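Enquirer: pasting a predicted model and its sequence here:
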Amino acid sequence: MQSIRVTQPAELLATVPYILGFHPSDSLVLIGIRDKRLHFAVRAELAECRTHPQSSARHLAAVLVRQEVDGAVVIGYGTPEHVNEVTAAMRRAALDHGIPVVDVLRVTNGRFFSVDCPDADCCPPEGREFRPDTSFIAAEATLAGHVALPDRATLTRSIGAAEDPDGELSRATDRAESRLIAILEQIGGHEDLVVTSTQLLMTALDTHRRGQFLNEDDATWLSMVTLVTEVRDVACQLIETRPEKPHIALW
């Protein structure tokens, strides 16, 4: 996504769906900040984090450390009963790993709440209503060709075939998501991901140029990694500089 200036929580929250590719719900989202810029984002299922809040938080904090961020925003999507324990554990884990937490936000029923803001005029106890689809962030992202699908299930259905009667597509998506997190946990993982994903893009185009197709795991993985800004930028550059037909077949 092109550079967009974000100065308020509502603007940051409006950006998240375009980073992830869908509007999150029942989720824990971490935004990693480096040099006052959004550097990294990762999402986890809230239900999994609730089951093991401390270990999940330590795991995600380690991911932030390996991405060499100098700050983080913790965002919980769900009811207070489901979110508060998870975001509190995440804050403690981030601080234990030496990562300052800029803000902790909760999104519930179309309203957002800031845990850290003491100003009732700025962050009233009843929260603030926000509609990410009607924000200037959404307008700029849409103009640039980015899409935020309604939810993760829609994203899953959009990857590959429209029908998934045996659930293999859902399992492939889960494998790709786990693989992505595992790579990003490693030191230098983000940079390695961009390099290997660029190679996969080239291979995929060559495959489709020959009239062949990627297998389900490779196709799902390619769809997953193009959520990473640098990989998506490479894909756009290739569309502009390579013959059109393989791109149509691939995407």
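Expert: Nice, I can see it. Given the structure is predicted, the values throughout are model-derived calculations rather than measurements.

Enquirer: okay, CA-based contacts and neighbour counts for the rest of this
Expert: Will do.

Enquirer: contact partners for residue 164?
Expert: 157, 170 (C-alpha atoms under 8 Å, 6 or more residues apart in numbering).

Enquirer: I should have written residue 106 there, sorry.
Expert: Taking C-alpha under 8 Å, 6+ apart, we find residue 106 in contact with 75, 76, 77, 78, 80, 83, 112, 113, 114, 115.

Enquirer: surely the last one meets residue 101?
Expert: No. In this structure, residue 115 is not within contact of residue 101 by C-alpha atoms under 8 Å, at 11.3 Å.

Enquirer: drop anything exposed from the contacts of residue 106.
Expert: 75, 76, 77, 78, 83, 112, 113, 114 (16 or more other C-alpha atoms under 10 Å).

Enquirer: which of the residues you listed fall within strands?
Expert: Those of the buried ones among the contacts of residue 106 mapping onto strands are 75, 76, 77, 112, 113, 114, per DSSP state E.

Enquirer: out of those, which two sit at the greatest distance?
Expert: With C-alpha to C-alpha as the measure, no two of these lie farther apart than 77 and 114, at 12.3 Å.

Enquirer: all helices of the stretch 151-251 of the chain, in order?
Expert: In the stretch 151-251 of the chain, the segments counted as helices under DSSP state H, counting those that start in this stretch are 152-158, 168-185, 189-209, 216-225, 229-241, 244-250.

Enquirer: residue 1: which of the ones you listed is closest?
Expert: Smallest distance to residue 1 across the helices of the stretch 151-251 of the chain (C-alpha to C-alpha): 6.1 Å, for helix 229-241.

Enquirer: packing partners of that closest one?
Expert: Contact analysis of helix 229-241 by 3 or more C-alpha pairs under 8 Å, 6 or more residues apart in numbering; DSSP states H and E lists helix 189-209 as its packing neighbours.

Enquirer: how far away from the center of its chain is the helix it packs on?
Expert: Here the centre of helix 189-209 is set off from its chain's centre by 19 Å, with C-alpha atoms, centre = their mean, to the nearest Å.

Enquirer: one more structure, for comparison:
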Amino acid sequence: MTKQLEPRDPSGPSTDPQITLRSPAELADALPYMVGFHPTDSLVMVAVHGEGGRFGGRLRVGIPASPAEWEDTARQAAECLIRGSERRAGKPDGIVVFLCQDPRDGETGQRVMTRLRPLAQRLRLACGTLDVPVLEALCISAGRYWSYCCPDPRCCPAEGNALALPGTSVMAAAATFAGLQVRGSLKDIESRLLPLRGAAAEEQERALDRAAVALVPRILGGATKEEVGAETLTLARSLMERLTLAPPPEGGPCADDRDDALLGHDEAATLILGLQDREVRDIAAEWMEDEEAAPALRLWRALARRCVGAYTEHAAAPLTLAGWVSWSTGDEPTARIALALALRADADYRFAQLLHHACNEGMDPEGLRHCLREERRRREPARNRPAAGRPPGRATRTARRGTRRTTGSGQ
């Protein structure tokens, strides 16, 4: 099997270097470079086009824990990838499937492969029903891979084959040359965006309660939404400046711990509630490039981690902003993960829905960047005035709910 991995948009013309893959081993090694991270607990499907086997659209979803959901998942995933490919680059000539899952307690990688075989079969049937064959289906677990399509034990033994060590293969060297980057594992990326736990989470939830209670009398007492919005944006800019003046260690949990230490619980609570207003959020979305992008992304990640307890739904706003900045700065894999988490927090969050669809469709974010720049230019003469907006929405509801919760707890 020969497949070409193109490092950027597979649906349009490309002069980028191409990487040729000829075996299940090379496909397994290429997977992190195709999606931008090491997928864990994931079903990944890749469309293949033309005689040369050009890779096209990709789809990643979590593997349902219940086998009863596998048939629906297989059908929906096949339809989504094939129909989406038809809109962008024509109907695929084939599909490559990857099932990636770490062993459970007491399991081996081989046992994972056996357990997931019915899911692989359902995927092959679902794709075949739409007249697109599955060219290869691989299970990746515990540092090894297995082929569900190859019956030859000489190349695909029952115990599986070991994956190449990270960074040691020809694929890794070629991908680096082509500009492809792997950003850790799915769990690593998600961990930077998920809510805090333990004592810090409890303290943050109390701060959110206090901030919510304080918001009600301000609104009922005549404080306008515009004033609250202007204060929110001023606080956000102040925190971005604080982050800029304290660059974190390079990447990973240490960087996030440093950022968390720079934000007070009450500051984070005030900003989280303020971002529930769509007008404020839209203005914050303008900080998506140049020197503003990095501190903005750090701030949105930190705020997403502070949406704890009864306030987890509020994470949709900072997660969407984190996804937007990531996409705007070229980190599409992280953008997709952040936007998916935003929709997990609030499935009806329209801004996240639109960005998630646009990112997955391979659209260029420059169109939205241009619109936001124009909005900022029009508002620039009035930057010192309160931000205009609509009547209070979720922020007001949050404050009222916070009043009830705090009163009921006796605080």
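Expert: On my side now, so go ahead. None of the values given here were measured: they were computed from a predicted structure.

Enquirer: and of the helices of the stretch 151-251 of the first structure, who's closest to residue 3 of the first structure?
Expert: Using C-alpha to C-alpha, the helices of the stretch 151-251 of the first structure put helix 229-241 closest to residue 3 of the first structure, at 10.8 Å.

Enquirer: orientation of that closest one relative to helix 216-225 in degrees?
Expert: Relative orientation of helix 229-241 of the first structure and helix 216-225, computed by axes from the mean of the first three to the mean of the last three C-alpha atoms, to 10 degrees: 100 degrees.

Enquirer: what stretch of the second structure does helix 229-241 of the first structure fall on?
Expert: Following TM-score structural alignment, helix 229-241 of the first structure has no partner segment in the second structure.

Enquirer: how about that helix, which residues are buried there?
Expert: 229, 230, 231, 232, 234, 235, 238.

Enquirer: got the buried residues for stretch 93-100 of the first structure?
Expert: 93, 94, 99, 100.

Enquirer: name the nearest residue to the most centrally placed residue in the second structure, sequence neighbours excluded.
Expert: Centroid check for the second structure by C-alpha atoms, centre = their mean gives residue 337 as the closest residue, at 1.0 Å. Closest residue in space to residue 337 of the second structure, ignoring its immediate chain neighbours: residue 190 at 7.1 Å, by C-alpha to C-alpha, 6 or more residues apart in numbering.

Enquirer: could you do residue 163 of the first structure as well?
Expert: Closest to residue 163 of the first structure by C-alpha to C-alpha, 6+ apart is residue 157, at 7.5 Å.

Enquirer: pull the contacting residues for the one you found.
Expert: Counted by C-alpha under 8 Å, 6+ apart, residue 157 of the first structure has contacts 163, 164, 169.

Enquirer: do the same with residue 143 of the second structure
Expert: Counted by C-alpha under 8 Å, 6+ apart, residue 143 of the second structure has contacts 162, 163.

Enquirer: what does it correspond to in the first structure?
Expert: For residue 143 of the second structure, the aligned residue in the first structure is residue 110 (criterion: TM-score structural alignment).

Enquirer: returning to that earlier point: quick one: which of the buried residues of helix 229-241 of the first structure is nearest residue 191 of the first structure?
Expert: residue 230 (9.4 Å).

Enquirer: I'd say the closest one and residue 194 touch.
Expert: Yes. Here residue 230 of the first structure reaches residue 194: they are 6.6 Å apart, a contact under C-alpha under 8 Å.

Enquirer: tell me the secondary structure at whichever residue in the first structure pairs up with residue 45 of the second structure.
Expert: Counting by TM-score structural alignment, residue 45 of the second structure lines up with residue 30 in the first structure. What DSSP: H, G, I helix; E, B strand; the rest coil gives for residue 30 of the first structure is strand.

Enquirer: OK, contacts around residue 30 of the first structure?
Expert: So residue 30 of the first structure contacts 41, 42, 43, 72, 73, 74, 75 (C-alpha under 8 Å, 6+ apart).

Enquirer: could you dump those residues into TSV with distance to residue 50 of the first structure added?
Expert: As requested, the contacts of residue 30 of the first structure are exported to TSV (distance: C-alpha to C-alpha, whole Å):
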residue	distance to residue 50 of the first structure
41	20
42	17
43	14
72	20
73	19
74	15
75	14
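
Enquirer: closest to residue 174 of the first structure among those residues?
Expert: Comparing the contacts of residue 30 of the first structure against residue 174 of the first structure with C-alpha to C-alpha places residue 43 closest, at 12.5 Å.

Enquirer: wait, the closest one touches residue 29, no?
Expert: Yes. Counting by C-alpha under 8 Å, residue 43 of the first structure does reach residue 29; the two are 4.4 Å apart.

Enquirer: of the two, which one has the most company?
Expert: When neighbours are counted by other C-alpha atoms under 10 Å, residue 43 of the first structure and residue 29 differ, and residue 29 comes out ahead with 24 against 17.

Enquirer: tell me the contacts of that one?
Expert: Counted by C-alpha under 8 Å, 6+ apart, residue 29 of the first structure has contacts 41, 42, 43, 44, 74, 75, 76.

Enquirer: the counterpart of the last one in the second structure and residue 301 of the second structure, how far apart?
Expert: In other words, residue 76 of the first structure. Counting by TM-score structural alignment, residue 76 of the first structure lines up with residue 99 in the second structure. Distance of residue 99 of the second structure to residue 301 of the second structure, computed by C-alpha to C-alpha, to the nearest Å: 29 Å.

Enquirer: give me the residues contacting stretch 211-220 of the first structure.
Expert: Under the contact criterion C-alpha under 8 Å, 6+ apart, stretch 211-220 of the first structure has outside partners 159, 160, 169, 172, 173, 176, 204, 207, 208.

Enquirer: narrow the residues you listed to those that are buried.
Expert: 159, 169, 172, 173, 176, 204, 207, 208.

Enquirer: what's the nearest residue to the third one if we skip its chain neighbours?
Expert: Closest residue to residue 172 of the first structure apart from its sequence neighbours, by C-alpha to C-alpha, 6+ apart: residue 217 at 5.8 Å.

Enquirer: next one: the fourth one
Expert: Here the nearest residue to residue 173 of the first structure in space, its sequence neighbours aside, is residue 220; by C-alpha to C-alpha, 6+ apart that works out to 6.1 Å.

Enquirer: aligned to that neighbour, what sits in the second structure?
Expert: Counting by TM-score structural alignment, residue 220 of the first structure has no partner.

Enquirer: could you say which helix or strand holds the aligned residue in the first structure for residue 122 of the second structure?
Expert: Residue 122 of the second structure maps onto residue 89 in the first structure when the alignment is built from TM-score structural alignment. Element membership for residue 89 of the first structure, per DSSP states H and E: helix 80-96.

Enquirer: so after that helix, what's the next helix or strand?
Expert: Under the assignment DSSP H and E, the closest C-terminal helix or strand after helix 80-96 of the first structure is strand 101-108.
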